[in-house]
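Student: next input, structure requested:
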Amino acid sequence: MADYVDMKTLKFLLKEVYDANKLTKYDKFKEYDVESFEMLLDSTKSFSDKFLKPFYKEMDTNPAHYKNGKIIVHPSVEKVMRNAGENGSIGSIFSYDDGGMQLPLLIHQANGFIAGAANNGAIGYPGLTSGAAHLIVTFGNDELKKRFTPKMISGDWGGTMCLTEPQAGSSLSDIITSAKKLSDGSYSIKGDKIFISGGDHDYCDNFVHLVLARIDGAPKGTKGISLFAVPKNNIDENHNVTDSNNVTTIGDFQKLGEKGFCTTHLAFGEKGVCKGWLVGTENKGLSHMFQMMNSARIDVGMKGASLSTAAYLSSLEYAKERPQGRRISSSGNKNIESDQVNIIEHPDVRRMLLFQECISQGSLALLLQCSLYYDLSKVESDEKKEKYHDLLEILTPIAKTYPAEKGLESISNGLQVLGGYGFCTDYDLEQYYRDIRIMSIYEGTTGIQSLDLMGRKIIMKNGESFKFLINEFKETIEKASTYEELKPYANTFKNYSKDLSDTIMELIQIAIKGDHERYISDATIFMEYMSNVVIAWQWLKISACAKEKIINGADDHLTSFYEKKIHAMKFYFKYELTRNKGIKEILLHPDSLTIPNKEKKIFI
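Tutor: As a prediction, this is how the structure comes out:
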């Protein structure tokens, strides 16, 4: 059976491309070193081998479901939650004072990549618990922290985020869940929330739901939304569970993929008073929640990278072992008497495999880059903190979207490599294909991410933040240009990055002239356009590092590994980056064909 993760590539990216060890020079991470980082990665791989991967298909064929008022999930969820608590991974990036491991996000996300490639559904339970606890740690008062977070970090209690309502999906300004202040300082929460991932099951003693609701008399729209911590069950002064807090599980949504990760409908206050406690400041709930959502978006992107990686490795193994057909000679003939070759010998199959490699590893690289920026934004000087924070802000929509959208395409190619077998449940490819489909919907759809990128991020601070990214591009171009083999690709990337800047300026002129709807109408197309440049940047950076290692005397085995990275970069530049020529033409085309035009009575 194929391995589900390429540990060699992961460690190469961490140690050599992003130099994870440099983080240990900062006081926050001084307790760690390269060896401890590697030990954590190997430990995660060992656990994933034993307790995650073996149940991946089983959790799909025996999905989470609603029965007699409860959500039934696979028994392995209990082991996952307990282990996540015992090994500290739920609170791994929290400070020591808050009960965490004070681990760099870079290493935390690398661990998540390994576990997600083994079983992307199972890791959702501790992952959301971590995000919910982090919100309370960041914005909650000391009493709330003491009441809720210790048992969340230990894995005894679960955590969720509750945003969506039946009438309010992406449009959070329309939520109607209410919060009425009570005499003891808590709030009575009443309303329904749907699509709540990990919302209920028997393997946690309690759940702490982070709920967006509107306090009586609050302003309309997003400026009147507050955030509340709402436990499923009440707790006493010793933090032990007592009676119900009237959070009712109405049902579970049966889904195309991620079937082992329950998705619930919760009713708050339907059967009596449901108490919640304000987290942070009144009417600032959405801005507080976005901390968790931005973190969750990186998590979703990493799930996409995990799934596309596992699919790539599975189809690669199949291609190496499956004999079918014969090579065509340079003269165009086949020798029917010769033995069949394994399908990896066929150029079209190799194209699909190289595409998978480029998408999966390019996605992983970008997500690790974002994680590094997050860490640096917490430990650097104030001026540099702003730079790294802004870089993370600009790249987060891409880091969430690209691994989801292109990851789906990548897995589709992997399924195609297997032919008819790819469509069958004998292999994991069809499950990977179903599981990744939700990633472009989770935590803000592709459309929402694209609007955020084009409508807010690239023009943030009058474009000064975007200049930080251009400067990062320039650093990579300069390094790659020092190697003769890479110089043409550095020049190519320089031209495409300039095209990106020029195209943005042309598009902004449309908005300046007052046609904002046209400016934003092809935001999703722009997302693809900018993403292709960003991933090309990552591949050029990887190649420059690989070339440096070769020149510095890598042995034959490592040289082959590094040459493979350079070959993948060349493939990406030829087959993916060149697509931007056509995409640019679409973006700058004068016809606005997707904007409703009632005067011409053209309706869809």
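Student: from here on, just use CA atoms for contacts and neighbour counts.
Tutor: Will do.
Student: and the strands in the stretch 151-300 of the chain?
Tutor: Remark: strands assigned in the stretch 151-300 of the chain by DSSP state E, counting those that start in this stretch are 157-162, 178-181, 187-197, 206-215, 226-231, 233-235, 241-244, 247-252, 263-268, 275-278.
Student: contacts only, for Asn532.
Tutor: 576-577, 580 (C-alpha atoms under 8 Å, 6 or more residues apart in numbering).
Student: with these in mind, which one is nearest to Met527?
Tutor: Ranked by distance to Met527 (C-alpha to C-alpha), the contacts of Asn532 are led by Asn580 at 11.2 Å.
Student: what's the helix or strand harbouring the closest one in contact with?
Tutor: Assigned by DSSP states H and E, Asn580 belongs to helix 580-588. Residues outside helix 580-588 that contact it (C-alpha under 8 Å, 6+ apart) are 503, 506-507, 522, 525-526, 529, 532.
Student: thinking Ser497 is in contact with Ile535, fair?
Tutor: No - applying C-alpha atoms under 8 Å as the test, Ser497 and Ile535 come out as separate, 11.4 Å apart.
Student: who's more crowded, those two?
Tutor: Comparing Ser497 with Ile535 by neighbour count (other C-alpha atoms under 10 Å), the higher total belongs to Ile535, at 27 against 20.
Student: to compare against the first, here's the next sequence to fold:
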Amino acid sequence: MRRRGPRAGGRRRLRRRRAGRRADRRRGQGAGGRCAPVRRRPGREHRRASPGPGERQRQLQPHPGARHRLRQEHPAARGRQAGRGPAVRHHQGRWPRHLRAPDLRRQRDRHGAVGRQGEGDHRARHRVRRRSRHRRFRRDRNADARRRRRRLAIRLARSDQERPSRADCRQDHRVGWPRRGLGRELHQGTDAAGRQAGRRAGRLARRRGRRLRAERLPGRPDRQDRRAAAVHRRRHLGRDPALGRHEGFQGDRGDQQGSGGADLQRGRLRPGGRPEHRGAGAGGRTGLIAERGATAPPCRTAEAVSDPFGNGFFIEGLERDMTYQAPVKDMLFVMNELAGLDNVARLPGFEEATADTAQAVLEESARFTGEVIAPLNVEGDRNPSSWKDGTVTASAGFKEAFLQFGQGGWQGVQHPVEYGGQGLPKLIATACIEMLNAANLSFALCPLLTDGAIEALLTAGSEAQKQRFVPRLISGEWTGTMNLTEPQAGSDLALVRTRAEPVGDGTFKIFGTKIFITWGEHDMADNIVHLVLARTPGAPEGVKGISLFVVPKFLVNDDGSLGARNDVHCVSIEHKLGIKASPTAVLQFGDHGGAIGTLVGEENRGLEYMFIMMNAARYAVGMQGIGVSERAYQKAVAYARERVQSRPVDGSAAKAVPIIHHPDVKRMLLTMRAMTEGARALAYVAAAACDAGHHAGDDAARKQNEALYEFLVPVVKGWSTEMSIDVTSLGVQVHGGMGFIEETGAAQYYRDARILPIYEGTTAIQANDLVGRKTVRDGGAVALGICAEIAKVEAQLAAKGGAHCDAMRARLAAGREAMDAVVRFVVAQTKAQPNAVFAGSVPYLRLCGIVLSGWQMARALLAAIDREGDDPNFYGAKIATARVFADVLLTQAPGIAQSILAGGETIGALPEGLF
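Tutor: Model prediction:
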């Protein structure tokens, strides 16, 4: 705050006024006449009841009983407001006053203090500044000197932000300060009370000591973690130098209720609870680089501020969301016990893909995604990619993180060694993809589409195209996109109008508009390789006349260097519900003479080639559903462990307990866990089938595994993404009201997950594919073959015996019988009753997802029982999760089957005009 010097003659008048007040006190009178007796507060100068010239009106301190009543009646007259103005009932002073709900209802907040002013506060909006009483009525002349000597060395930050220095906040006093926080970092320094509590909370705690508290504090709602933080010593509860300072301690009125109250939810209002997020500029710190040495904590933890780019600096202003812990042990369990990693390692070309190699890769991927990618997640959501004059700038930190992603070789984990890849199985790459998706869904979309472009070029591209584009895509120097959708052609690609006109030298000029192009324009890579569907002159109508072209953002010279800018431009990006950091572009091809492209494969086979890319993308989107579900589950568990609310229903405790002890919260958490682990197991088994389908030496085994993978792709995509909606919704529900508050973070996962059942083919498109191409085309052979494999597992469960195995066998048998009946119905009735069959296509996909995931959970149960003695906690959790899947999810299968068999005709009975 800007300092103001004293007015001429001000100190002399001030001394006379002080002398007058002392005389008044001796006589029991105020400056304006007789008043109630006054009790002197040690070390404090009292206020006058009437204003003097050039000075705002002040009140006397009445008798303690009256003062207490005044505080109860007028909360704005005490705490931090005492130093800023009188109570609203008496007068408003020279400046307008913002009246809040507690003032009007004569209520006080749960901690006996009025919280931060609301968003409509006049001073916060108009930056009206007033000197504190300590500057006008200070006890000695050295107070200002002591304040000037304070060093700004302690920085407190929540898990979702870095606190800017006070010097920067002086530029704009609208910036709120984080009051307390779960996941804040303590950077050691000296005398921060005057800066944090005194300046921000009414200047009432200046020169008071602080002590440090390192232990974790029970009973607070979690924004993910609560580490060492500065704690004020307890003093008069009527004065609140640091808001929420008693919260969570014994004796606090809300120590069993978490932060906030029913009236004014402190810690939930954005204006007072966190800094206003702005871009770089006047008063803003986002994107500024600061030396790490001044602020880094002494040790690195999963939640600590890290150096994600390995250069000794960190980006200040980014939210350090370091809460994601990749479930490496769970992943390795699935890979080894269910997906058969040892069998994959026996395939030609995968001899080095041993269990040790897989563990090393997964542990390094967990470190990278947790320390580099995850911290960018929330910041990207709040400050998305931006468009200006055809150029898109990625969210802060994304470019540096993507550079490190490419340099680390993560783009090429599953791609051939001859083009610069690692040559590892898809099974191992799948686990890495899940981690990337869980850490940052928006960021992961760029590598996802690049993987699809690589697959398409390796399968259908010419040798020249492979040599020109694939190595740069694998290295991360360039990225790839897929361009299908047009304004009039969404899921129906037969309506594509983009045209490709031959030039005569083997190239084509592309003209048209493509929409919904994920990462279609950005600044993270030197070049972007667009794979575009278009029609050549004279091509047949419909999907049989579509060709595929590769159209780079910058033309590539014969020596591999970048040439001129191609005629493809981004005209805008979309504003979306979720995945906001991922730019979704509208691309215009050929506005200035035509974009130069080359044909991939043969003419009119573009959709066939694009399906190669789409299959890879669809499987990867399924992994996105699993990743975001895992992240939502972890966050919900952390909150449930620390949110204290209500006594147990069985009366086992006399006081309130963390909500994780309550049965319904356990039900939600276990359902989230069971769905996520079931979907993960099914996806990893599909990845192993893909590896065998491409690399098995036996032709019969290769065809069998390839057919299994093709059948499972729409299930992985459709079931996993629909499941992610349920899981992230339950995550919000576990948080209760705080789940609906954006700053908690649970809502972002829900918003991000909502796109997953939509893009890369809606759930209905996946279900139609599952019915038409994957079930009816082969007479249900693959589906019925899977049912036969499930029956074998049922026999193993019966042989093993025990309560868990018997229950799982009964539920799995009912699910298998339901799936068998529906498969036979679909095969028999598709031609005769197509409407009835396709009306139940999405439930059929859900049925397959539940039953096939249950199949894998039954296998996990058998493996966990055999190894329970090695690690009782880990394998005991696997047993419990499998049992929950059987009792909660597999029991739904017969009902879903009944709705498919009987519901088709009912759905078609209502004419369209009656809707």
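Student: please state their TM-score.
Tutor: Here the superposed chains carry a TM-score of 0.94, computed using TM-score structural alignment, normalised by the length of structure 1; 591 aligned residues with a C-alpha RMSD of 1.7 Å.
Student: quick one on the thing from earlier: against structure 2, where does the helix holding Asn580 of structure 1 fall?
Tutor: Aligned using TM-score structural alignment, helix 580-588 of structure 1 spans residues 893-901 in structure 2.
Student: what lines up with Ile90 of structure 1 in structure 2?
Tutor: Match for Ile90 of structure 1 (TM-score structural alignment): Gln411.
Student: surely that match forms part of a strand?
Tutor: No - counting by DSSP: H, G, I helix; E, B strand; the rest coil, Gln411 of structure 2 is located in no strand; its state is helix.
Student: find the nearest non-adjacent residue to it, please.
Tutor: Spatial nearest neighbour of Gln411 of structure 2, chain neighbours left out: Ile474 (5.5 Å); criterion: C-alpha to C-alpha, 6 or more residues apart in numbering.
Student: the one you found -> structure 1?
Tutor: Match for Ile474 of structure 2 (TM-score structural alignment): Ile153.
Student: residues touching its match, list them.
Tutor: Taking C-alpha under 8 Å, 6+ apart as the test, what Ile153 of structure 1 contacts is 85, 88, 90-91, 99-100, 129-130, 133.
Student: hmm, 10 Å instead?
Tutor: By C-alpha atoms under 10 Å, 6 or more residues apart in numbering, Ile153 of structure 1 lies in contact with 81, 84-86, 88-92, 94, 98-100, 126, 129-130, 133-134, 159.
Student: how close does it sit to Glu86 of structure 1?
Tutor: 9 Å (C-alpha to C-alpha, to the nearest Å).
Student: same deal with Glu16 of structure 1?
Tutor: Applying C-alpha to C-alpha, the value for Glu16 of structure 1 to Glu86 of structure 1 is 30 Å.
Student: then Tyr56 of structure 1?
Tutor: Counting by C-alpha to C-alpha - Tyr56 of structure 1 and Glu86 of structure 1 are separated by 22 Å.
Student: between these two, which has more neighbouring residues?
Tutor: Neighbour count, other C-alpha under 10 Å: between Tyr56 of structure 1 and Glu86, Tyr56 has more, with 21 against 13.
Student: and the contacts of helix 580-588 of structure 1, which are buried?
Tutor: 503, 507, 522, 525-526, 529, 532 (16 or more other C-alpha atoms under 10 Å).
Student: quick one: which of the residues you listed sit in helices?
Tutor: 503, 507, 525-526, 529, 532 (DSSP state H).
Student: of all pairs in those residues, which one spans the longest distance?
Tutor: Maximum distance among these (C-alpha to C-alpha): 17.8 Å, for Leu507 and Asn532.
Student: can you tell me what Gly423 of structure 2 aligns to in structure 1?
Tutor: Under TM-score structural alignment, Gly423 of structure 2 pairs with Gln102 in structure 1.
Student: surely that match and Leu23 touch.
Tutor: No - contact between Gln102 of structure 1 and Leu23 fails when scored by C-alpha atoms under 10 Å: they sit 11.9 Å apart.
Student: what touches both of the two?
Tutor: 29-30, 32.
Student: among the residues you listed, who's most crowded?
Tutor: That'd be Phe29 among these, by other C-alpha under 10 Å, with 18 neighbours.
Student: now do the contacts for that one.
Tutor: 21-23, 101-104, 375, 379.
Student: what does it correspond to in structure 2?
Tutor: So, by TM-score structural alignment, Phe29 of structure 1 is matched to Phe350.
Student: does that match count as helix, strand or coil?
Tutor: Relying on three-state DSSP, one would call Phe350 of structure 2 coil.
Student: OK, contacts around the residue nearest to the spatial centre of structure 1?
Tutor: Nearest to the geometric centre of structure 1 sits Gly301, at 1.9 Å (C-alpha atoms, centre = their mean). By C-alpha under 10 Å, 6+ apart, the contact list for Gly301 of structure 1 reads 113, 363-364, 366-367, 396-405, 407, 439-440, 442.
Student: buried among the contacts of Ile153 of structure 1? Need that as a selection in PyMOL.
Tutor: Restricted to buried positions by 16+ other C-alpha under 10 Å, the PyMOL selection for the contacts of Ile153 of structure 1 reads:
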select buried, resi 81+84+85+88+89+90+91+92+94+98+99+100+126+129+130+133+134+159
